[in-house]
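Chemist: just coords:
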């Protein structure tokens, strides 16, 4: 009997060793990248870290975009933090959309503990506490450098898409932009656009229709309502001067590390329209202003969008097509975009298919709908003989993830269950004093935080309308005076008035002459003799 147990033990041990060897070979072959790379962790098999099965991320393919997904509390934010640190150390600038407000700790050095030391030992890495160079950006009045864009820079196409206008309404918006260009009416903020919209639907309607075509009052009313809706979400804070130059997102600090720009948008969770507006404008501006780069050894900029569902949930079909187009084309500019969300199904399939790197943390299966999502998610990953992917998705521990990416030839790497390294910066938020100190030391905040209200369409049209109103009032007054004079002259030209006037005049004259004895008559003059 003991011989049977010995045979079975040896069989399973040999099988496990053979399986581990095959797994190690597959990982090493799949993740042996040429050029600069960043070690993110080590692969796991049967719940154990496999020594030597190092998982690297090559910088060369980071412009292929990516996805970080997983349920709340599974470590998505810390993964994002680790990636940002690795990119910064490689002199690659990073932009982080901080929706929850828990990424600021990257500006302070982390502290070690037993768990971190144990993890570092398992992964064969060294923990080096470090604070990273930060720039805080904001769309509101929070502490940081203000992000703005003018309406003219946004353009008629993007504005129409974010307002979800139909073709007729979009044509009217394009007509308004053309009219403003031709008549030197700068569109800087939303009050400029609203003023022009009101002008072309009233006083300027005849002028516009003469040169540009018919103006529908119904369309102008619809556009106005949608602009006001955008204003209600705080868009007035975003549209205006001084306009932010995206080149300032691609800076390198004095010590050679890439700047990490954190966009503080914690107050936009309930204002998805404004968040979508900002993100679309930023992506469009980055695409338009960046030259074609071709294949680069590393990207010029990597953008992480946390809580990405805020973009897609409120997006119209036209807006989704615009985002899909930009994601497809912007990688040739050397820019990578990474979406971070709880459910991978939050990202439309057309966009998901463009994402090369996938970091999948654990998913929860509480309902039938959850199980369906898990099955769909598992089908999006490469097939593997080492894991049952759909089962593993619910068993992945905190700080672990399933990873696959594209190699230099564009071929997906083997799917691995990876233990991830810990961030070297603080895994907590900065204090208010620390945050204020970083914001106050900014080299660009003073430039962009200056409030400018240039002479634009609102002021020009207001002056024009006031001048026209003043001229109209003056003309009306002149007409009134002329009418009064005419009425007065007409009174004395009346024959009856003239007859009465003559009779009254003769009577007065005779009375006066009679009083001095010079009036005519038959009376004889008395003789002196």
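Modeler: Looks like it arrived, so ask away. Being a predicted model, the structure only gives us computed values, none of them experimental.
Chemist: contacts and neighbour counts: CA atoms only from here.
Modeler: Will do.
Chemist: so where do the helices sit in the stretch 301-450 of the chain?
Modeler: 309-312, 317-330, 349-352, 368-379, 389-392, 432-440, 445-449 (DSSP state H, counting those that start in this stretch).
Chemist: most packed of those helices?
Modeler: Greatest average neighbour count among the helices of the stretch 301-450 of the chain goes to helix 309-312 (a mean of 21), per mean count of other Cα atoms under 10 Å.
Chemist: Which strands and helices lie in contact with it?
Modeler: On a contact count with 3 or more Cα pairs under 8 Å, 6 or more residues apart in numbering; DSSP states H and E, helix 309-312 meets helix 272-289.
Chemist: dropping in the other structure now:
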């Protein structure tokens, strides 16, 4: 069973079909990363749950995404059910105790957890280009935009800051092209349209302040357990590009902010990347290289990254080679691609002479997996057919009322709930535009008042204080008889209307006659 140096995964199966030998994951190799794969419904989520429970009990904070909503049950005490008790008895898990775990709920949309925000500057041009699926030319312009923001001291915090900067770049396209290369207004416009699409997909909720502090996902409780950070991703999965880019940004932030610690006795943080194939789908080579670099180097920061996906082929070979701890659930082998996936998975394990690994992968039952972890000196253990232990927390989702209570009692309650909009690029560029417009405006004529003047007639309306507008020395005009009223009777109005109608008809007739005689003359 597990002790202070390992996490109990389950019991391996012997040739006589008995389950006796415990399979553990050594904490000192927990930062050597891992892979959990298997077809839908084979038990990947429960495996993720029991690994998160194990790390938490050992004082290691965890960050994971809840794609389907059923991982949220880790926050509540488990319930004794027949099939769970039977599993515990089979693998000789004694005592089998139920627990609730310290969970902090997060949500990019702020609906099922605390909002998570990042600034545009923190995201950077590479990840933003990935997020908006920009072309090479458009990505180049975005890099120029970030360069100009640095030079001119423009803070890029939220989406309106980037929109304002792009509009400014379009207006200065000739000047900027001379310094950095061709910047065309159509390319800038294409980026702005992609920003609009991103905003409609909920991107405006993610970009802004207060930005997430890495220390808030690395908390531990007073009794020494690590916090389990659960990201609500059921709605986020409607925009998979935003989901994968956010998780890659979080990995990059961990890599940049955490100090080097080498190989600690246990990880400082374990990061589970569920639906990992979304990270690599249609990803440009530069992004895959970035993921490989982060995965390879973040180990020395004390961070373990565990990819959870259906098929091992979803992860590039360069990344797959970095993953030392592996849990393989059942795979189906009906199509050529599935058969290739089975062979790939089998070939990555250290062979066990007791069974055919490729054949076993297609025969695993629900909750059963092939397990290989790193042993002494970091050597992969021989693959074992393992029955995964039952979780100590609840299997299945929590209720909205339970979630609301846990959010209110969270240690970060109130810190991220309200967005902050301080002066940044948008406000600065607006101010500069207003000052430039004011400097170019024509000067007002005279001192105050209207810039229009009136002719110097004796009966002109006065402009100040009711004084008559006349030259000095000129005598005052004689009083004039009051003008008759402009009002007219109904009879007068009718007569004038008839006269105007007749006059108009006669006028049109005369004009036609004159024009006709002119045409005949030619």
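Modeler: Arrived safely. All values derive from a computational prediction rather than experimental measurement.
Chemist: hmm, back to that, among the helices of the stretch 301-450 of structure 1, which is nearest residue 472 of structure 1?
Modeler: Checking these against residue 472 of structure 1 by Cα to Cα gives helix 445-449 as the closest, at 41.4 Å.
Chemist: quick one: the strands in structure 2?
Modeler: 6-13, 19-26, 34-37, 62-66, 103-107, 114-115, 228-232, 269-274, 303-309, 325-328, 368-372, 384-388 (DSSP state E).
Chemist: circling back: for the helices of the stretch 301-450 of structure 1, could you give me a markdown table that also reports distance to residue 269 of structure 1?
Modeler: Below are the helices of the stretch 301-450 of structure 1 laid out as a markdown table (distance: least, Cα to Cα, whole Å):
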| stretch | distance to residue 269 of structure 1 |
| --- | --- |
| helix 309-312 | 7 |
| helix 317-330 | 19 |
| helix 349-352 | 22 |
| helix 368-379 | 24 |
| helix 389-392 | 31 |
| helix 432-440 | 21 |
| helix 445-449 | 23 |
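Chemist: Ok, which of these comes nearest residue 186 of structure 1?
Modeler: That would be helix 445-449 among those, by Cα to Cα, at 19.4 Å.
Chemist: In structure 2, what range does the closest one match?
Modeler: Helix 445-449 of structure 1 corresponds to residues 413-417 in structure 2, going by TM-score structural alignment.
Chemist: try stretch 142-150 of structure 1
Modeler: So stretch 142-150 of structure 1 sits over residues 111-119 in structure 2, by TM-score structural alignment.
Chemist: Would you mark the buried spots in that stretch?
Modeler: 112-119 (16 or more other Cα atoms under 10 Å).
Chemist: residues contacting residue 108 of structure 2?
Modeler: Residue 108 of structure 2 makes contact with 114-117, 205-206, 232, 236, according to Cα atoms under 8 Å, 6 or more residues apart in numbering.
Chemist: re the thing from before, just give me the closest of the buried residues of stretch 111-119 of structure 2 to residue 283 of structure 2.
Modeler: Using Cα to Cα, the shortest approach to residue 283 of structure 2 within the buried residues of stretch 111-119 of structure 2 belongs to residue 118, at 21.6 Å.
Chemist: any idea how far residue 390 of structure 2 is from that closest one?
Modeler: 37 Å (Cα to Cα, to the nearest Å).
Chemist: repeat for residue 324 of structure 2
Modeler: Residue 324 of structure 2 sits 23 Å away from residue 390 of structure 2, going by Cα to Cα.
Chemist: Same question for residue 61 of structure 2.
Modeler: Distance, residue 61 of structure 2 to residue 390 of structure 2, using Cα to Cα: 21 Å.
Chemist: Of those two, which one has the most company?
Modeler: Taking neighbours as other Cα atoms under 10 Å, residue 61 of structure 2 and residue 390 compare with residue 61 leading, 28 against 24.
Chemist: which residues sit in contact with the residue mapped onto residue 127 of structure 1 from structure 2?
Modeler: Aligned counterpart of residue 127 of structure 1 in structure 2: residue 96 (TM-score structural alignment). Applying Cα under 8 Å, 6+ apart to residue 96 of structure 2 gives the contacts 85, 88, 392.
Chemist: Which one of these is nearest to residue 182 of structure 2?
Modeler: Nearest member of the contacts of residue 96 of structure 2 to residue 182 of structure 2, counting by Cα to Cα, is residue 392, at 59.9 Å.
Chemist: can you count the residues close to the residue opposite the closest one in structure 1 once aligned?
Modeler: In structure 1, the residue paired with residue 392 of structure 2 according to TM-score structural alignment is residue 424. Other residues near residue 424 of structure 1 number 24, with proximity taken as other Cα under 10 Å.
Chemist: which residues sit in contact with the closest residue in space to residue 424 of structure 1 that isn't next to it in sequence?
Modeler: Closest residue to residue 424 of structure 1 apart from its sequence neighbours, by Cα to Cα, 6 or more residues apart in numbering: residue 129 at 4.7 Å. Taking Cα under 8 Å, 6+ apart, we find residue 129 of structure 1 in contact with 109-112, 424-425.
Chemist: Now that we have these, which of them are buried?
Modeler: Buried among the contacts of residue 129 of structure 1 (16+ other Cα under 10 Å): 109-110, 424-425.
Chemist: Farthest pair within these?
Modeler: Once Cα to Cα is applied, those give 109 and 424 as the farthest pair, at 6.7 Å.
Chemist: who touches both of the two?
Modeler: By Cα under 8 Å, 6+ apart, the residues touching both residue 109 of structure 1 and residue 424 are 129-131.
Chemist: Output the residues you listed as TSV; include the columns distance to residue 506 of structure 1.
Modeler: Shown next, in TSV, are those (distance: Cα to Cα, whole Å):
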residue	distance to residue 506 of structure 1
129	118
130	114
131	111
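Chemist: Could you report the distance from the equivalent of residue 216 of structure 1 over in structure 2 to residue 110 of structure 2?
Modeler: For residue 216 of structure 1, the aligned position in structure 2 is residue 184, judged by TM-score structural alignment. Per Cα to Cα, residue 184 of structure 2 is found 37 Å from residue 110 of structure 2.
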